[in-house]
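Colleague: Fold the following and give me the result.
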Amino acid sequence: MKAPNVKFGYWLERAGMSRGELARRVKSKAVKWGQPHISTDTTRVRFWLQGETPRQPIPDILAGVFSDHFGYRVTTYDLGFGDGSSAEAALVYHSSLAATVEAVADLGRADVDRRKFLSTAPFAAAAGVGPSRDWLLSTLDQEPDPDSGARLRLEDVTAVKNMFSTFQRMDIFQGGGSGRLVLADYMNQHVYPLLRRAHSEDVRRALCEAASEQTYLLGWMAYDNGEHSVAQRYLIQSLRLAGESQNPALGAHVLAGMADQATLLGNPAEGRRLAQAGRQGLLKTNSSACLADLWCLEARALALLGDTTAAAHAVVQSERAYERALPGSEPNWAEFIDPAYLHGEHANTFRDLGDAGAAEEHARRSIQHATKQKRARRGAMSQAALAVSHLQRRDLDAAYAAGLRTLKLTGQVKSSRAVEAVQDLQRRMSPFGTHRLVADFNERARSLAAA
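Modeller: All right, here's what the predicted structure looks like:
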């Protein structure tokens, strides 16, 4: 005999709902989520109280009903129905905004609680195909609405925008592992609940835009910290929120992040396709910095695919696009797209093409800008690219010197990408065997990893 679901009973009693009222709300919520076939009644509610677990998506719908009632997120876990389908739901580009809000809120709660099911969820290699297609079709079909501009009159929207700048600078200067869970908790407590409220159209779009920016940043910080399955899910939900805000440049920016991740994880063909989808999405708007980033990331993918001519062309297109960017005219989320970043990524492109001269030139230009800005993470990654360019010329002494600078800067940030750049440098030094410089570098790298 099943044990009664005490947790579910607690929330039902606390809400002051009758079984019939809960059943009616479940049906109404199911319709809003695009699931009109779902039907329930008081008998089913009684079975749930007695310990029966309903099939998906009913647990998620129940969580949505209670969340709406209380004004904060109540999850399937809270209701005694386990972790629900949070990991899978966050991989879906939902047609319903309500379902999107529940998916990203569940993801945020699980992230903060460090739920095991989320940490062990795999990165889904082809998961970006559907979301990028759906976003692109929606974006290209949208007609500009002169009255739809986000006037940002709502104090909460302005506050979210301001917090974005704070957390973005934390990521840029301290690495994605610094402050990400604080940001996730802030989103769960203050931002996602706002999306459940009724607003005028312009305020709703403004909220979706602000939430998309912050959700993207959560994904990017998780990506930089090596938590790729979590990052992927945040990025997909950020893309959906960007679509709801009708800001195609923001959506293209999210696709750039997805492209970067796909290429890093060994799927450059997917990375290239996502970058191209982002460029298509910019056809009805203008963001020179975002376009420069998308060309830059396409070049990275093309280099790994071995297409030297196309990769070099993409680098040129990236540089031309950035020349059109006007300081102060780009959105806050594009702040990191600057010479330090672009030259650093171009250095990696030419590194992968085996062009040591071009890689060194771009790495040095990136380092110069990063040093002025005191950006340790970007400096570390560009110093690593410089070291590799020296190794490609068989200059171990110069590579070792750049490698030491890489280690020093990596120790200043919480970034798995910077650590991975060190590990890549170790692998590339291995052909030099037991040389004393290699042995010393490996010993210092081990100390960094331990720390």
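Colleague: rest of the way, CA atoms for contacts and neighbours
Modeller: Noted.
Colleague: Quick check: Gly403 touching Phe441?
Modeller: Yes: using Cα atoms under 8 Å, Gly403 is in contact with Phe441, at 7.5 Å.
Colleague: Pick out whichever of these two has more residues nearby.
Modeller: Between Gly403 and Phe441, counted using other Cα atoms under 10 Å, the more crowded position is Gly403 (26 against 20).
Colleague: distance of the residue minimising distance to the centre of the chain from His228?
Modeller: In the chain, the centroid-proximal residue (Cα atoms, centre = their mean) is Gly219; its distance is 2.4 Å. With distances taken as Cα to Cα, to the nearest Å, Gly219 is found 8 Å from His228.
Colleague: Please apply the same query to His390.
Modeller: Computed as Cα to Cα, the His390 to His228 distance reads 31 Å.
Colleague: And Leu409, by the same measure?
Modeller: From Leu409 to His228 the distance is 23 Å (Cα to Cα).
Colleague: what's the answer for Thr371, then?
Modeller: 28 Å.
Colleague: What of Ala211?
Modeller: Going from Ala211 to His228 by Cα to Cα gives 20 Å.
Colleague: Tell me which of the two has more neighbours.
Modeller: Taking other Cα under 10 Å, Ala211 and His228 do not tie; Ala211 has more neighbours (27 against 23).
Colleague: Surely Arg180 is in contact with Ala222?
Modeller: Yes: counting by Cα under 8 Å, Arg180 touches Ala222, with 7.2 Å between them.
Colleague: and Leu183, what element?
Modeller: Secondary structure assignment for Leu183, by DSSP states H and E: helix 180-186.
Colleague: Mind listing what's buried along whichever helix or strand comes after that helix?
Modeller: Moving toward the C-terminus from helix 180-186, the next helix or strand (DSSP H and E) is helix 201-224. Neighbour counts using 16 or more other Cα atoms under 10 Å place 202-224 of helix 201-224 among the buried residues.
Colleague: same question, stretch 405-425
Modeller: 405-407, 409-411, 413-419, 421-423, 425.
Colleague: For Ser318, which non-adjacent residue is spatially closest?
Modeller: Of all residues not flanking Ser318 in the chain, Ala292 sits nearest, at 4.2 Å (Cα to Cα, 6 or more residues apart in numbering).
Colleague: So that neighbour sits against Ala321, correct?
Modeller: Yes: the pair Ala292 and Ala321 qualifies as a contact (Cα under 8 Å) at a distance of 5.0 Å.
Colleague: one more to put side by side:
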Amino acid sequence: MDPSRRSVLGAGLFSVALTIPNWPDVVGRMEAAQVGDVQAMGMTDVNTVIAMTERISELDDQFGGRHARPMAAAFLINTVAVYLKTEAPEPVRKAMMSAASDLCYLTGYMAVDEGLHNVAQQYYVKALELAGAAEDHLTYCTTLRGMSVQAVNLGHGQAAMRLADAAAAASPQAGPRMRAFLAGQQAHSAAKVGHRAEALARLREAEVAMDQAESQEKTFGSYDPAALSYHTSEVRYELGDLTGSIAAMQQAGKLRHTVYRRTRVHHQALLAERQLQVGHLEAACATWRSVLDDYPLVHSARADERMHTMLTSLRPHLKNNTARALYERARTTVPHTALA
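Modeller: As a prediction, the model looks like this:
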């Protein structure tokens, strides 16, 4: 990493730290770690890593992995790596390894969003190592599931199934929301390889678990009914039920309490593609117009891929006034570098 790039990333990290309560102390600890001036580590340092991970995750949700991952990588190298080498009581050391594991998982997830799949694998493997050492079953299972998501989206259905099943097996005492989180991915993976009965059984398992979670927990969770509707849409699509897939994706949009911009771009673009597949050109164009409202603020290879698909899909329909207007707008909105 060249010095000028390091200074830019450092400035970005410190601006993120400003949003954390007690930020002067957080910034001071980050500066001490970066110059190697850490004599001992405590739970305050662990909480710093947790808080920074949460803030970087929020940036990723709104602006995409290409925007946020460099900051996460710099924080891992310059701060977290120093903490992991610092002496501390065993409970504190395990807590730091757990926090570092979560940050590695997030960084891998953002690398997937950038299309850097080999890089993502390296972060995921390190997240598993750290979670195992910390006896952090939650992050361990979440990382395996993340690897399954990566595999299924790359078309590796059998590998996705193995990883999804391993994630579920590693979390035998998971609560209902976590069971839904894991079973939904098992359903998608099974559908990808054409295992219809297993896919539908896992989807039903996820639905039952989600009902239990919603009745027990009134607070918003990271896996919610909208996320389950998205998985339902993916399962139906893989099993050939295109109309059902569209309905489930539309339901996901209606249910979502807080729609992160990057997620909205990805899911709405998929919805438009499927609407066009069933011949609903006007509806697809309307959905794509909403995507173009958000897309310029999202720095994501996955979003770029969806825009490339949109332009390719519209070309045969340019005699239609609505399609042509959308196509011309997209040509001025989507940078050529994003479609290279």
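Colleague: circling back: Ala292 and Ala321 of structure 1: which has the busier surroundings?
Modeller: Ala292 (27 against 20).
Colleague: quick one: what's aligned to that one in structure 2?
Modeller: Counting by TM-score structural alignment, Ala292 of structure 1 lines up with Ala180 in structure 2.
Colleague: Identify the residues contacting its match.
Modeller: For Ala180 of structure 2, the contacting residues are 205-210, 223, 228, by Cα atoms under 8 Å, 6 or more residues apart in numbering.
Colleague: 10 Å - rerun?
Modeller: Shown in contact with Ala180 of structure 2 (Cα atoms under 10 Å, 6 or more residues apart in numbering): 174, 186, 202-213, 223-225, 227-228.
Colleague: For whichever strand or helix holds it, give me the average deviation versus structure 1.
Modeller: Element membership of Ala180 of structure 2 [criterion: DSSP H and E] is helix 176-192. With mean Cα distance after the TM-score superposition for structure 1, helix 176-192 of structure 2 departs from structure 1 by a mean of 2.3 Å once superposed.
Colleague: now the residue nearest to Ser318 of structure 1: how far from Thr309 of structure 1?
Modeller: When Ala292 of structure 1 is compared with Thr309 of structure 1 (using Cα to Cα), they lie 18 Å apart.
Colleague: Neighbours of the residue nearest to Asp68 of structure 1 when sequence neighbours are not counted, how many?
Modeller: Using Cα to Cα, 6+ apart and skipping residues adjacent in sequence, the residue nearest Asp68 of structure 1 is Arg196, 7.1 Å away. Close neighbours of Arg196 of structure 1, defined as other Cα under 10 Å, add up to 18.
Colleague: The helix or strand hosting Arg44 of structure 1 maps to which residues in structure 2?
Modeller: Using DSSP H and E, Arg44 of structure 1 maps to helix 42-49. Helix 42-49 of structure 1 corresponds to no residues in structure 2, going by TM-score structural alignment.
Colleague: ok, and for that helix, which residues are buried?
Modeller: By neighbour count with 16+ other Cα under 10 Å, helix 42-49 of structure 1 contains the buried residues 45, 48-49.
Colleague: how about Gly108 of structure 2, what's its match in structure 1?
Modeller: In structure 1, Gly108 of structure 2 lines up with Gly219, judged by TM-score structural alignment.
Colleague: Which helix or strand contains the closest residue to its match other than its chain neighbours?
Modeller: Among residues not flanking Gly219 of structure 1 along the chain, Ala231 sits closest, at 4.0 Å (Cα to Cα, 6+ apart). Counting by DSSP H and E, the element that carries Ala231 of structure 1 is helix 228-245.
Colleague: Now Asn343 of structure 1: which helix or strand?
Modeller: Careful, residue 343 of structure 1 is His and not Asn. Counting by DSSP H and E, His343 of structure 1 is part of helix 339-353.
Colleague: Could you tell me where that helix falls in structure 2?
Modeller: On structure 2, the counterpart of helix 339-353 of structure 1 by TM-score structural alignment is residues 225-239.
Colleague: just stretch 14-32 of structure 1 next, same as before
Modeller: Using TM-score structural alignment, stretch 14-32 of structure 1 corresponds to no residues of structure 2.
Colleague: The stretch 201-340 of structure 2: helices as residue ranges?
Modeller: Taking DSSP state H, counting those that start in this stretch, the helices of the stretch 201-340 of structure 2 run over residues 225-238, 242-255, 261-277, 281-294, 301-314, 321-333, 336-339.
Colleague: Buried deepest among those, which one?
Modeller: Highest mean neighbour count among these (mean count of other Cα atoms under 10 Å): helix 225-238, with a mean of 24.
Colleague: Can you name every helix or strand that that helix contacts?
Modeller: helix 176-192, helix 196-216, helix 242-255, helix 261-277 (3 or more Cα pairs under 10 Å, 6 or more residues apart in numbering; DSSP states H and E).
Colleague: and the last one, how far from structure 1 on average?
Modeller: Right, helix 261-277 of structure 2. Comparison of helix 261-277 of structure 2 with structure 1 after fitting gives an average deviation of 2.3 Å (mean Cα distance after the TM-score superposition for structure 1).
Colleague: Same check on the third one?
Modeller: In the superposition with structure 1, the average deviation recorded for helix 242-255 of structure 2 is 2.1 Å (mean Cα distance after the TM-score superposition for structure 1).
Colleague: That helix versus helix 261-277: what angle between them?
Modeller: Here helix 242-255 of structure 2 runs at an angle of 150 degrees relative to helix 261-277 (axes from the mean of the first three to the mean of the last three Cα atoms, to 10 degrees).
Colleague: Now do the shared contacts for Gly219 and His228 of structure 1.
Modeller: Taking Cα under 10 Å, 6+ apart as the criterion, Gly219 of structure 1 and His228 both touch Tyr234.
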